[in-house]
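Visitor: Dropping the sequence and predicted coords here.
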Amino acid sequence: MKKINIGNGEISASEISLGCMRMANLSNKEASFLINTALEEGINFFDHADIYGGGKSEEIFAKAIDMNASIREKLILQTKCGIREGYFDFSKEHILESVDGSLKRLQTDYVDVLLLHRPDTLMEPEEVAEAFDVLYSSGKVKSFGVSNQNPMQIELLKKYVNQKIAINQLQLSITNTGMIDSGINVNMKVDNGIDRDGSILEYCRLNDITIQAWSPFQFGFFEGVFLDNDKFPELNKKIDKIAEIKGVSNTAIAIAWILRHPAKIQPIVGTTNSNRLRDICKASDVTLTRQEWYEIYRSAGNKLP
């Protein structure tokens, strides 16, 4: 598994991360097998959130891996906070309480990364800055980031916080390419030319913010996977053809397509199937040509200007 430098380079992480949202659905034995499969494949970065399984996903993870100091040193743990039932909450009180809850459930003294989970329009950045200072100075959080935020939201946060924003977790898959489309269709009077996120792809590259791609196999907003889906015949035909040439699965090609981008995007894969995870990890050994990348992009229904 290849490594990437996260944000300011203080974290060297596997270029593919295991998302633990569905871990609450697994038994301890199943979760243990999945986590150890990830480690065997070279994955050392694990993505959590306080809301995943109502906190149970973090609990299952820690129990399944039999968390201790020796094991903890091998892991890069990321968690998120800010989503509550029916609203978002970036208050200092909630951030601090959420982190303490995650630390307890994960059976650790610190997390490597904390992300603010989706934007809170009622955010008071001064409060966020105070919370970050407390968490950083106490050693409970080593690095910070955001999720689903645009450049101006990040700039507002950066005006107040003392720590670098190292990560922005955004939806990206072959069928959800808004951040790429607008950069290709500049000055074009077409739907794909609409910049809906403030050139977030280029902004993150300019500011050394690592983009993490969530739901890399999904189309729409959790409408299903595009692989082996009759709604995307041309896309699957192209992916399957390239997968056969490369000698890997279609899942590996879908991830290799994201990894091919020079922004060094880190996909968050949420599979709970260990065999599928092994197949996905082969993406780290696959390099798509520029032509193959654009062929896949176009087969998803995108037209080049």
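Guide: All right, it came through fine.

Visitor: C-alpha only now, for contacts and for neighbours.
Guide: OK.

Visitor: residues near residue 57, how many?
Guide: Number of residues near residue 57 (other C-alpha atoms under 10 Å) recorded here: 24.

Visitor: next, the one to line up against it:
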Amino acid sequence: MGLGGAWDASGYGPELVDRAWEAVEAALAIGITRFDHADIYSRGKGESVFGELLASDSTLRGRIHLQSKVGIRLGENGGFGHYDLSAQSIHDGVHGSLRRLRTDYLDVLLLHRPDPLLDPAEVGAAVGRLLEEGSIRAIGVSNMSAAQMDALQDHLPVPLVADQLELSLARHDFADTTVLVNHADGAGTSFPHGTLEHCARRGIEVQAWSPLAGGRYSGRTTAESPDADRATAALVAELAASKGTEPEAIVLGWLLRHPGRISPVIGSANPRRIAACADAEAVGAAMTREEWYALYQTARGKRVP
């Protein structure tokens, strides 16, 4: 999201392209080869800046996996922002992304937000045409529940491959839906119960957006932060020091420890923060159950029932 600068109609200069190169090189250096975009990021400039990189290095496209998202309209010319998963919107969104990214295809297309006016048959036909013409190679969704995915899957020519959801130590309600079954507090949990289980059963990858929670546990906590945030940041720092790693690796490792095989979408364009995530997989694999629960309960501000 951060590669294109301001979310306005301004252009971009070579300094943004240079910063994008620094971010991409930092990612490649720690083994990250998948890059997530959306047609709305910086009002298209995020994709355009990345397209500059692809145009300047003919080998880059073959070394990476690209996905982008369509379906959100920001409200052009003073109109209302809205969601649009009509066939025309999907088609136009994909081809706009391809032009800006300067590539012939997306490895994965994600439908960005559930649209109440979505016609599953219309979406299925639109996806089928994009697959046939080679503009996309796979289809996934973002921010959808199990029920929404099932209703859509009935009309798709291929299986859904991913669901991108907000998951993090800060947005831990995906864990709350598990521990608060048959508990009165469960009524206040917004995460759609059963979604991770559905993805596991269907082989749908769970992608976590904002997995670092904006850095609130890895450097952005202040004296004015909530008590739970400050306590969690202190615990993250303690664990990082004891394991000889960075706080970002602990925060991501907590997600990776979950059996749902969550793939964090780091989101940062800061090379230092990207590099700090290098140990996340190893940290997640080695994290004990007690450490996982200590982080979870500290972040939620109270013990499990």
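Guide: Yep, it's here. None of these values were measured; they are calculated from a predicted model.

Visitor: Spatially central, which residue of the second structure would that be?
Guide: Ranked by distance to the mean C-alpha position of the second structure (C-alpha atoms, centre = their mean), the top residue is residue 209 at 2.8 Å.

Visitor: wait, what's in contact with the counterpart of that one in the first structure?
Guide: Aligned counterpart of residue 209 of the second structure in the first structure: residue 214 (TM-score structural alignment). Residue 214 of the first structure is in contact with 169, 170, 171, 172, 173, 267, 268, 269, counting by C-alpha atoms under 8 Å, 6 or more residues apart in numbering.

Visitor: Grab the nearest non-local neighbour of the residue nearest to the centre of the second structure.
Guide: Once flanking residues are discounted, residue 209 of the second structure sits nearest to residue 166: 4.8 Å by C-alpha to C-alpha, 6 or more residues apart in numbering.

Visitor: need the strands for the stretch 1-150 of the second structure, in chain order.
Guide: 34-36, 65-70, 72-73, 82-83, 108-111, 139-142 (DSSP state E, counting those that start in this stretch).

Visitor: The first structure: matching residues for the third one?
Guide: I take that to be strand 72-73 of the second structure. By TM-score structural alignment, strand 72-73 of the second structure lines up with residues 83-84 in the first structure.

Visitor: on average, how far is that stretch from the matching bit in the second structure?
Guide: Here the mean offset of stretch 83-84 of the first structure against the second structure after fitting is 0.3 Å, by mean C-alpha distance after the TM-score superposition for the first structure.

Visitor: what residues does that stretch touch?
Guide: Contacts of stretch 83-84 of the first structure (C-alpha under 8 Å, 6+ apart): 51, 89, 117, 118.

Visitor: give me the number of residues near the equivalent of residue 174 of the second structure over in the first structure?
Guide: Using TM-score structural alignment as the criterion, residue 174 of the second structure maps onto residue 179 of the first structure. Burial of residue 179 of the first structure is recorded as 21 neighbouring residues (other C-alpha under 10 Å).

Visitor: what sits against residue 179 of the first structure?
Guide: Going by C-alpha under 8 Å, 6+ apart, the list of residues near residue 179 of the first structure reads 195, 196, 197, 199, 200, 201.

Visitor: I'd like to know which of the residues you listed are buried.
Guide: Buried subset of the contacts of residue 179 of the first structure (neighbour count, 16 or more other C-alpha atoms under 10 Å): 195, 199, 200, 201.

Visitor: Identify, from those residues, the entry nearest to residue 85 of the first structure.
Guide: residue 200 (27.6 Å; C-alpha to C-alpha).

Visitor: And that closest one? What does it align with in the second structure?
Guide: Correspondence of residue 200 of the first structure to the second structure, assessed by TM-score structural alignment: residue 195.

Visitor: Which residue is the nearest non-sequential neighbour of that match?
Guide: residue 146 (4.7 Å).

Visitor: you'd agree that neighbour is up against residue 194?
Guide: Yes: in this structure residue 146 of the second structure lies within contact range of residue 194 using C-alpha atoms under 8 Å: 6.7 Å.

Visitor: Count the residues that sit near residue 128 of the second structure.
Guide: Neighbours of residue 128 of the second structure under the rule other C-alpha under 10 Å: 18.

Visitor: residue contacts, it?
Guide: By C-alpha under 8 Å, 6+ apart, the neighbours of residue 128 of the second structure are 156, 157.

Visitor: before we move on, what SS does residue 165 of the second structure have?
Guide: What DSSP: H, G, I helix; E, B strand; the rest coil gives for residue 165 of the second structure is strand.

Visitor: Give me the aligned partner of it over in the first structure.
Guide: Using TM-score structural alignment, residue 165 of the second structure sits opposite residue 170 in the first structure.

Visitor: Its match and residue 147 touch, don't they?
Guide: Yes: counting by C-alpha under 8 Å, residue 170 of the first structure touches residue 147, with 6.2 Å between them.

Visitor: Between these two, point out the one with more neighbours.
Guide: Ranked by neighbour count (other C-alpha under 10 Å), residue 170 of the first structure and residue 147 place residue 170 first, with 24 against 21.

Visitor: Quickly note the distance from that one to residue 149 of the first structure.
Guide: 8 Å (C-alpha to C-alpha, to the nearest Å).

Visitor: can you give me the helices in the stretch 201-305 of the first structure?
Guide: In the stretch 201-305 of the first structure, the segments counted as helices under DSSP state H, counting those that start in this stretch are 233-246, 250-259, 274-281, 290-299.

Visitor: Out of those, which is closest to residue 27 of the first structure?
Guide: Of all the helices of the stretch 201-305 of the first structure, helix 274-281 sits nearest to residue 27 of the first structure, with 13.7 Å by C-alpha to C-alpha.
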